[in-house]
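# Next comes the sequence, and after it the predicted model I'd like to discuss.
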Amino acid sequence: MAKFEEIKQGTIFPIGEKNEAFAHYFTGQSYLQTLVADEAIDVGVATVSFEPGCRNNWHIHCNGYQLLLVTGGEGWYQEEGEVAQSLKVGDVVATHDGVKHWHGAKKDSWFEHIAITAGTPEWLEAVADDWYQAL
């Protein structure tokens, strides 16, 4: 069975559509399924799925935070100045206000997480291909 089918069958929530709205902030293909988008609630909740090798750009959450609940595959998370952290199903990451970071799939694995996000993201440069490939 293809990895994509394994991810789709193993998820609690739908995998979502191709993440075209934010594609310019990602290297590779990601998918987005909004779970909570209520203007009366100051937090967004979404499932983000990454094809192997896909990752988002470095970014900062301004006046907020981001919680990542890993629900599928294997991935990476890194804060600026720190060593990249390997992620697997069941891991939880808390990113505090103003911390520059990125996250995404490993080269050979799909990756999926639920993102609980408050504040406004400031998107920055892409993670360098040569650096990522060396992980």
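Cool, got the structure. Numbering: from 1, shown residues only.
# going forward, measure contacts and count neighbours with C-alpha atoms only.
Fine.
# For residue 127, see how far away the closest residue to residue 101 other than its chain neighbours is.
Nearest residue to residue 101 in three dimensions, chain neighbours excluded: residue 79, at 4.2 Å (C-alpha to C-alpha, 6 or more residues apart in numbering). Separation of residue 79 from residue 127 (C-alpha to C-alpha, to the nearest Å): 12 Å.
# can you give me how far the top helix by length along the chain is from the chain middle?
Determined from DSSP state H, the single longest helix within the chain is helix 3-10. Using C-alpha atoms, centre = their mean, to the nearest Å, the mean C-alpha position of helix 3-10 is found 17 Å from that of the whole chain.
# do stretch 118-130 as well
With C-alpha atoms, centre = their mean, you get 11 Å for stretch 118-130.
# cool, stretch 2-10 as well?
From the chain centre to the centre of stretch 2-10 is a distance of 17 Å (C-alpha atoms, centre = their mean).
# Excluding covalently adjacent residues, which one is nearest to residue 91?
Of all residues not flanking residue 91 in the chain, residue 70 sits nearest, at 5.4 Å (C-alpha to C-alpha, 6+ apart).
# contacting residues around the one you found?
Counting by C-alpha atoms under 8 Å, 6 or more residues apart in numbering, residue 70 makes contact with 87-92, 111-114.
# Can you select the buried ones among these for me in ChimeraX?
In ChimeraX, a selection of the buried entries from those looks like this (16 or more other C-alpha atoms under 10 Å):
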select :87,88,111,112,113,114
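# here's the one I want to compare it with:
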Amino acid sequence: MNKEEMIKDLGKEVFPIGNENIEYAQYFVGDSYLNVLSMEGVIIGNVTFAPGCRNNWHIHHGGGQILLVTGGTGWFQEWGKQPRKLKTGDVVHIPAEVKHWHGAASDSWFAHLAIEVPGDNKSNEWLEKVSDEEYNNLNK
């Protein structure tokens, strides 16, 4: 599916999709796109995932993250907890220091705004990939 078909699949485009997420591609399985909407005060990025794309397990140190789902169907999971299926309009609050991952369902594009919660000494720690076995079991 090309970018135009993806936009149609997601529905009305709320924010521009952005460019291929080359800067963080090593931390994703599959294709993703990133459009940084704000770097002032609060960092906000529009992240779009192709079907089957997900990011690695990771931790936001010093400040958490809020996800606002703007299109498609996806997944979110905190370490040690059951995965949560996400749809347009869902909000996910991720506290600092919580290991987690998020990404698209296998059969849907997925888009969310990623809002960085302000904090001190902020950094992201990128960890292992979500295994194909773990991920494929979600999409059965």
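Right, received. Where do you want to start? Everything quoted here is computed from the prediction, not taken from an experiment.
# ok, back up a step: overlap in contacts, residue 79 and residue 127 of structure 1.
Common neighbours of residue 79 of structure 1 and residue 127 (C-alpha under 8 Å, 6+ apart) are residue 102.
# mean per-residue distance, the biggest strand by length in structure 1 to structure 2?
Assignment by DSSP state E gives strand 59-79 as the longest strand of structure 1. When structure 2 is superposed, strand 59-79 of structure 1 averages 0.2 Å from its matched positions, counting by mean C-alpha distance after the TM-score superposition for structure 1.
# Show me which residues of that strand are buried.
59-61, 64-79.
# The next helix or strand after it: how far from the chain's middle?
Sequence order places strand 85-88 as the next helix or strand after strand 59-79 of structure 1, per DSSP states H and E. Its chain's C-alpha centre and that of strand 85-88 of structure 1 lie 12 Å apart, by C-alpha atoms, centre = their mean.
# which other helices and strands contact strand 85-88 of structure 1?
Helices and strands touching strand 85-88 of structure 1, by 3 or more C-alpha pairs under 8 Å, 6 or more residues apart in numbering; DSSP states H and E, are strand 59-79.
# Residue 99 of structure 2 against residue 58, yeah?
Yes: with contacts counted by C-alpha atoms under 8 Å, residue 99 of structure 2 reaches residue 58, the gap being 5.4 Å.
# residue range for stretch 27-37 of structure 1 in structure 2?
The aligned range for stretch 27-37 of structure 1 in structure 2 is 29-39, by TM-score structural alignment.
# Give me the distance between that stretch and the centre of its chain.
On C-alpha atoms, centre = their mean, the centre of stretch 29-39 of structure 2 falls 9 Å from that of its chain.
# and that stretch, which residues are buried?
In stretch 29-39 of structure 2, counting by 16+ other C-alpha under 10 Å, buried: 29-37.
# do stretch 7-19 of structure 1 as well
7, 14-16, 18-19.
# For those residues, name the two members farthest from one another.
Distances among the buried residues of stretch 7-19 of structure 1 were taken as C-alpha to C-alpha; the most separated pair is 7 and 19, at 16.4 Å.
# that older thread, can you list the contacts of residue 70 of structure 1 in a markdown table and add distance to residue 50 of structure 1?
Listed next are the contacts of residue 70 of structure 1 as a markdown table, based on distance: C-alpha to C-alpha, whole Å:
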| residue | distance to residue 50 of structure 1 |
| --- | --- |
| 87 | 13 |
| 88 | 13 |
| 89 | 14 |
| 90 | 16 |
| 91 | 16 |
| 92 | 17 |
| 111 | 5 |
| 112 | 6 |
| 113 | 9 |
| 114 | 12 |
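# Next step: the contacts of residue 70 of structure 1 restricted to strands.
Per DSSP E, the subset of the contacts of residue 70 of structure 1 in strands is 87-88, 92, 111-114.
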